[in-house]
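In: For reference, the sequence and a predicted model appear below.
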Amino acid sequence: MSDGAGTLASTPGFAEWSFPAEAGAVRTARTLVRDTLHDWGLDAVTDVTVLLVSELVTNALRYASGPIGVRMYSHAGPSLFVEVSDPLPDPPRERAAGEDDEGGRGLQLVALASRRWGTRQGTAGKTVWFELPLPG
């Protein structure tokens, strides 16, 4: 893609990308996730996956200044796993957004729409992950 996304790996059931912390990263991530899930025959989970990746990449852009990583994998199992990483070590905080707040709902969406989710510290930042059940 022309806006700086780097494909780190892409095989059936596994894909990984790195994006510069720039405004186009969210759009590029959505497109790559949508196209990859279509290629894998996982259209049934595309909309929710794209929504949640969009929220997490937006959060990474808002708070981190380094590269953003997105990884997806599903190896003929009952779940799709998605991870979004950034170099900021601080874990995200789920907060209760008020009626008129324009932000603060990203992690609530992840928690409500996924089977489970969490965060983990890495050597160079953190990863927020979620799991979605696959149909069938």
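Out: Perfect, thanks for sending it.
In: drop to CA atoms for contacts and neighbour counts, all remaining ones
Out: Will do.
In: What ranges does the chain have for its strands?
Out: 6-11, 14-19, 68-73, 79-86, 116-122, 125-133 (DSSP state E).
In: Buried residues, the fourth one. List them.
Out: Buried positions in strand 79-86, judged by neighbour count with 16 or more other Cα atoms under 10 Å: 79, 80, 81, 82, 83, 84, 85, 86.
In: try this one next to it:
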Amino acid sequence: MCSFTPAAELTLPMDMRAAAQARSFVTEASCPAHGSHVYDEALLLVSELVANAVRHGAPPITLEVSCDGSMGMLVRVSDGSPAAPVAKQASLEDESGRGVALVDLISDAWGVEPTSEGKGVWFRIGLAA
């Protein structure tokens, strides 16, 4: 982790306002030492993870953003459910079910880790050019 910029954390509401609050919070995250800043892909992924936590998780929902040095930005969404997200095969008509696939496709790396309260789903996304 970055020694210049401490991780920032926010507890989110257990409703659909959470994704918008998460996007605003992530937009403010940056590291002057490594020049990290957020771009559209990171905002999309944090929206997907927070929406999944609201729909399928349990309180509390916590968002953590940190600089991962020259590797980019690390984002973690934790909630109170131990159940890991499940990738689905969404049809063209489905209005949801693509979040895990998007995280897998767009992020540089991602994973799920157990926490004392449930689970944390994280992704790392590289520095914007």
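Out: Looks like it arrived, so ask away. Values in this document were obtained by computation on a predicted structure and should not be read as measured data.
In: still on that earlier bit, mind putting the buried residues of strand 79-86 of the first structure in a markdown table, distance to residue 94 of the first structure included?
Out: Shown next, in a markdown table, are the buried residues of strand 79-86 of the first structure (distance: Cα to Cα, whole Å):
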| residue | distance to residue 94 of the first structure |
| --- | --- |
| 79 | 24 |
| 80 | 22 |
| 81 | 20 |
| 82 | 18 |
| 83 | 17 |
| 84 | 16 |
| 85 | 17 |
| 86 | 17 |
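In: tell me which of those residues is nearest to residue 107 of the first structure?
Out: Minimum distance to residue 107 of the first structure across the buried residues of strand 79-86 of the first structure is 12.5 Å, recorded for residue 84 (Cα to Cα).
In: need the contact list for the residue nearest to residue 7 of the first structure when sequence neighbours are not counted.
Out: Counting by Cα to Cα, 6 or more residues apart in numbering, residue 17 is the residue found nearest to residue 7 of the first structure once chain neighbours are left out, at 4.5 Å. Contact analysis of residue 17 of the first structure by Cα atoms under 8 Å, 6 or more residues apart in numbering lists 5, 6, 7, 8, 9, 69, 70, 71.
In: Might you report the residue contacts of the aligned partner of residue 104 of the first structure in the second structure?
Out: Aligning on TM-score structural alignment places residue 104 of the first structure opposite residue 97 in the second structure. Neighbouring residues of residue 97 of the second structure by Cα under 8 Å, 6+ apart: 87, 88, 89, 90.
In: I'd like to know how many residues surround residue 76 of the first structure.
Out: Residues contacting residue 76 of the first structure under the criterion other Cα atoms under 10 Å number 10.
In: Oops, could you answer that again for residue 73 of the first structure instead?
Out: Around residue 73 of the first structure sit 19 other residues, with neighbours defined as other Cα under 10 Å.
In: pretty sure it is touching residue 11, no?
Out: No: the criterion here is Cα atoms under 8 Å, and residue 73 of the first structure misses it with residue 11 at 9.4 Å.
In: Kindly name the residues of the first structure that line up with the biggest helix by length in the second structure.
Out: Across the second structure, the longest stretch assigned as helix under DSSP state H is helix 40-56. Under TM-score structural alignment, the match for helix 40-56 of the second structure in the first structure covers residues 47-63.
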